[in-house]
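**Student:** Dropping a prediction and its sequence here:
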Amino acid sequence: MQSPQTRAWWKEAVVYQIYPASFKDSTGSGFGDLNGITSKLQYLRDLGVDVIWLSPIYESPMRDMGYDISDYRAIHPDMGTMADWERLVEEAHALGMKVIMDLVVNHTSDQHEWFKESKKGGYKRDWYIWQPAKEGKEPNNWGAIFGGSCWEWDEVSKGYYLHVFDVSQPDLNWENPAVREAVWDVMRFWLDKGCDGFRMDVINCVSKEPGFPDAPVTDRKEYYQYGLLHRFNGPYLSRYLKEMNEQVLKYYPDAFTVGETPGIATPEDAIALVRAGKPLQMIFHFEHMYMDIEPDKKCFFHRDWKLTDLKNILGKFMLHMQEHNGWDSLYVENHDQPRILGRWANDTTHRVEAAKMLAIFHATGRGTLFLYQGQELGLANPGHWTYDELRDLEEINFYDAEAAKRPPGADMSDVLAQIQDYRVWNLANELSDPKSPLAFWKELLKIRREHRGLVYGVFEMLDWENEQVYAYTRTDERGQYLVVCSFCAEETAWKCPVASGTLLLANYVVSTYEEGGITRLQAYEGRLYCRTL
């Protein structure tokens, strides 16, 4: 067994992501707000949450639901006031919880005063990335994540500005030291006010490939075709993050940091950013989120996948991090993705059982645990939306792009059926139901707190080639934990290769005979065992 991992509060934490606009409306406006979040803090603490992560709450035109920031030091009026934020943090801290913010600093809104000044050609011109036309055309062939070109012509200043995402989100020029210092000031502002850390939005996009060369076109359309790696993971990324640590984070040693890093495809790439928790404690990679989607359809159309695909992604990431002093994030849902229940399991005939199995699978891996709002309720993807009900910019752009490929008035129901969003299932019933997914999550998180081997124990995959059962062990000096999860819609035979021990939690009633040696599993069955070594 390997030597024990260095302990840290952020490794043991349960982080709960809140998308404020859809979480809790305290005013009847139809828009979630900070006071609504504050009213649910005790619920979150009772669930077992240690940290709440707020998706953007800053002043914004809301073109991209707050990820287009027009003032980093102001609260969006629909969400409340700075006094409301301060009360939220104060009450969270009183309950023993921390609050982290979304740090969105690859780009701003085009309504930010910095960009307005940049367009005028003033002293902030070089705060954004401007390029002249190249032979009468755009500077290169890079495509924007939300569709179309990465470049937008500005007639007033006679130049193209870069926007890796939406046209309303111009990219900051991180090669300019003044831009980096402005970002450090924003971080200090919130940390000094009581913020406990940051989730850093697309942080590996802040360094682009120098010279902006054309990207090779491949057969992977739209999202990948113009070279994701040309827009992400530039050569100065590590330097910028080390400077962030030297200028800001080292003065706040308890601050929480997780970086969102699309395009980090291998654990070897990831380890450079998170070894020993510096400059980032962990990252969000996306390989398991890409596993079941069509490359040219983003996250809205799904393709067949195998359980070994998932093992070869998550299992290998965990093993590599374990061997090289790195740490993982454990997430299966967020604001950018459809609910996992209908993607990896079953949200109809075995909804409750599948939700509980996925909970065991999710909460017992090696890494810090992240829950997305409503995941603890076993929420599924809604099946019926109209175009007018869409709010997410990526969904709207995707729908419009698909509609443009069809004749006017063509049926778009298949596209709407694939676009997923958020809906409350039935919190009131689950609070009073001891067999609900919510009750199961509470018990599971209690077990995780009491059995730190589920956090720090050595990870080892079992039966790598099995396409129905995902199983692994976590082992520390006190004992061994066995996690067994069936991803099969029917009963399946499976012979466990290790001794099981005492059953801690399961989503079905398990007979005494089955506890002694697992030979079969019911549809979407999940079990967690512990035995003393």
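**Tutor:** Arrived safely, thanks for sending.
**Student:** contacts and neighbour counts: CA atoms only from here.
**Tutor:** Will do.
**Student:** buried stuff in stretch 71-85?
**Tutor:** Using 16 or more other CA atoms under 10 Å as the test for burial, stretch 71-85 gives D71, Y72, I75, H76, D78, M79, G80, T81, M82, D84, W85.
**Student:** same deal with stretch 226-238?
**Tutor:** Of the residues in stretch 226-238, those with enough neighbours to count as buried (16+ other CA under 10 Å) are Y226, G227, L228, L229, H230, R231, F232, N233, G234, Y236, L237, S238.
**Student:** Would you confirm that D400 belongs to a helix?
**Tutor:** Yes. Assessed by DSSP: H, G, I helix; E, B strand; the rest coil, D400 belongs to a helix.
**Student:** ok, how many other residues are close to it?
**Tutor:** The tally of other residues near D400 (other CA atoms under 10 Å) stands at 12.
**Student:** Three-state assignment for the nearest residue to T266 once chain neighbours are set aside, please.
**Tutor:** Taking CA to CA, 6 or more residues apart in numbering, and ignoring the residues beside it in sequence, T266 has F317 as its nearest neighbour in space, at 7.4 Å. F317 falls in the helix class when you classify it by three-state DSSP.
**Student:** second one coming, line it up with the first:
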Amino acid sequence: MSARVFPARRATAAHRPAAQSAEWWRTAVVYQVYLRSFADGNGDGIGDLAGLRSRLPYLSWLGVDALWINPHYPSGGADGGYDVIDYRAVDPDYGDVGDLEALVDDARRLGLRVVLDVVPNHSSDQHPWFRKALADPDSPEAARYHFAPPSEQPPNNWKSLFGGPAWSRTPDGRWYLHLFAPEQPDLNWRDPAVAADFERTLRFWLDRGVSGFRVDVAYGLFKDPELRDNPGLYSPTLFGHGPEQAMTWNQPEVHDVWRSWRAICDEYPGTMLVGEVCLADLEQVALYSRPDELHQSFAFRLLKSPWSADAFEDGVRSALDAFSTVGASVPWVLGNHDKDRLVTRFGGGAVGTARARAAALLLLSLPGSAYLYAGDELGLPQVPVPDEAKRDPIFFRSGGARAGRDGCRVPLPWNTAPGVGFSPDGAAAPWLPLPEGWDSLAVSRQSRDGASMLTLYRRALALREASPALGSGTAEVSRAGDVLTIRCTGPDGSVVRVVVNMGAETTLVRTRGTVLLASTTTVKRSAHSVALPADSAVWLSED
């Protein structure tokens, strides 16, 4: 691993005033760690808790408030850890419960909170419950899943998100439901035993000091009790699932689960729940963040929008409007482990990099919390992983028609040594292959480059910490052609204007204020204006 030393920025519990309160999550910057790809501590080619612990000083130096860790549980390995065998244990590939407790303790000393991923919609087909359900159709465990009697055809037209039907047959001819991979049977939340077990799981980890949970498929859990056909073809809209899938998602009963979970978190001050809610209607998404439910539900509109001032204006405005109706802050997202990397989505190469830099300044200015995906601060592109090395079930379930998500999960480059510092010297090959030239994007190189993507993120996070107008307060959204402007006003009345030029030509921005930060060094300042190049952004204080 790299010998680069990253000094901790602080020893307090958090660095933003709002983050010091019990509602730290309202304005926090949360860094998503794809554990398997972050840092390998024992040399087996797989990222683990020991590797993550060794890199906590980097996250403190970067300036984030918390880290969210993708699933660390024992898993069947069918879907990157989202097929869980034991919800109250740690996969041996990653360490053990003691390692996670040590991670939480180390993080706390550095002023970082730890948020875990929890997967309530489905388990692994290797979970003891499902194994008993297969062995005995009349067992209590069988009632904890969705089974249908033997027949020639599946019970309905429901489709798997990973491709193909959502029903598979058991050896005795029954059908069972899996809205993802066949190795991920959906749990039946109408059985009280399921709810009771997950409540034990929450307390197990909260007792070990974690600060909350990201809830996978929070809009799922309950299905139509009559298993009726979905009314439309299985073709999600650009922004998420809609009424064409009314029988499989967003059932009203699911909100009672979040009220129950919220009550548990209320017993542990300073803890939170953030839900993955992939619905097309943002007003429906916001309902998951009512005061007695989840603390937050992700706003995915920007994550799924093209590089367009019109699309981004709608994404920002619609989220601010929807979440304001329930008094919740917006958890903004531009990248995660399920979506192609920012640089590639925005055009690739120099153009995609410029746009990703500008988008970072937009994201980190908006009122609410910001969720960063590990490696986006390095400007990593989507990697074309060879078919023979792919692991994602989407690739296999689609017969190769969909590339899958492996390309955004390639291990991080830490230094310029062979293996890019992901593993110790002499380690096994990384679990996904590293592309040529990966070392050019390494942390060790970028941390010494004043013009790098990493330096831009670190400067932006430091300014966000220092300015009440960034991440807090209110925002006014306006657009003139391809130029998007966000006027951010802090609780103290201070104002920062964020201008993003999403067009192809340089635009002139009238201002008497100070340039706090720009996404490019080619911004030109004159007495009363700023010349903002194409695909760039600037933060302006209103003096």
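**Tutor:** Looks like it arrived, so ask away. All values reported here derive from a predicted model rather than from experimental measurement.
**Student:** Tell me who's in contact with the aligned partner of V114 of structure 2 in structure 1.
**Tutor:** Using TM-score structural alignment as the criterion, V114 of structure 2 maps onto V99 of structure 1. With contacts defined as CA atoms under 8 Å, 6 or more residues apart in numbering, the neighbours of V99 of structure 1 are V51, I52, W53, L54, V89, A92, C195, D196, G197.
**Student:** Helices along structure 2, start to end?
**Tutor:** Secondary structure of structure 2 (DSSP state H): helices located at 35-38, 49-62, 97-109, 128-135, 192-206, 254-266, 282-287, 309-324, 342-345, 349-365, 393-397, 443-446, 453-466.
**Student:** most neighbours per residue, which of those?
**Tutor:** When neighbours are counted by mean count of other CA atoms under 10 Å, the highest per-stretch mean among the helices of structure 2 falls to helix 35-38, a mean of 26.
**Student:** what's the burial count for the equivalent of G259 of structure 1 over in structure 2?
**Tutor:** G259 of structure 1 is assigned G275 in structure 2 as its aligned equivalent, the criterion being TM-score structural alignment. G275 of structure 2 sits with 25 neighbouring residues when counted by other CA under 10 Å.
**Student:** one step back: which residue lines up with the residue nearest to T266 of structure 1 in structure 2?
**Tutor:** Structural correspondence for F317 of structure 1 with respect to structure 2 (TM-score structural alignment): A319.
**Student:** what sits against that match?
**Tutor:** A319 of structure 2 neighbours (CA under 8 Å, 6+ apart): L282, A299, R301, V330.
**Student:** Compute the number of surrounding residues for the third one.
**Tutor:** Think R301 of structure 2. Here the count is done by other CA under 10 Å, and R301 of structure 2 has 26 residues near it.
**Student:** quick one: it and L320 touch, right?
**Tutor:** No. R301 of structure 2 sits out of contact with L320 when judged by CA atoms under 8 Å, with a separation of 11.4 Å.
**Student:** can you pull out the strands in the stretch 1-150 of structure 2?
**Tutor:** In the stretch 1-150 of structure 2, the segments counted as strands under DSSP state E, counting those that start in this stretch are 29-33, 66-69, 113-118, 147-148.
**Student:** Please work out which residues of structure 1 line up with the shortest one.
**Tutor:** To tie it back to what came earlier, the one meant is strand 147-148 of structure 2. Mapping strand 147-148 of structure 2 onto structure 1 (TM-score structural alignment) gives residues 130-131.
**Student:** so how far does the matching stretch sit from its counterpart in structure 2?
**Tutor:** In this overlay with structure 2, the average offset of stretch 130-131 of structure 1 from its partner residues is 1.5 Å by mean CA distance after the TM-score superposition for structure 1.
**Student:** gap between that stretch and the chain center?
**Tutor:** For stretch 130-131 of structure 1, the separation from the chain centroid amounts to 31 Å (computed by CA atoms, centre = their mean, to the nearest Å).
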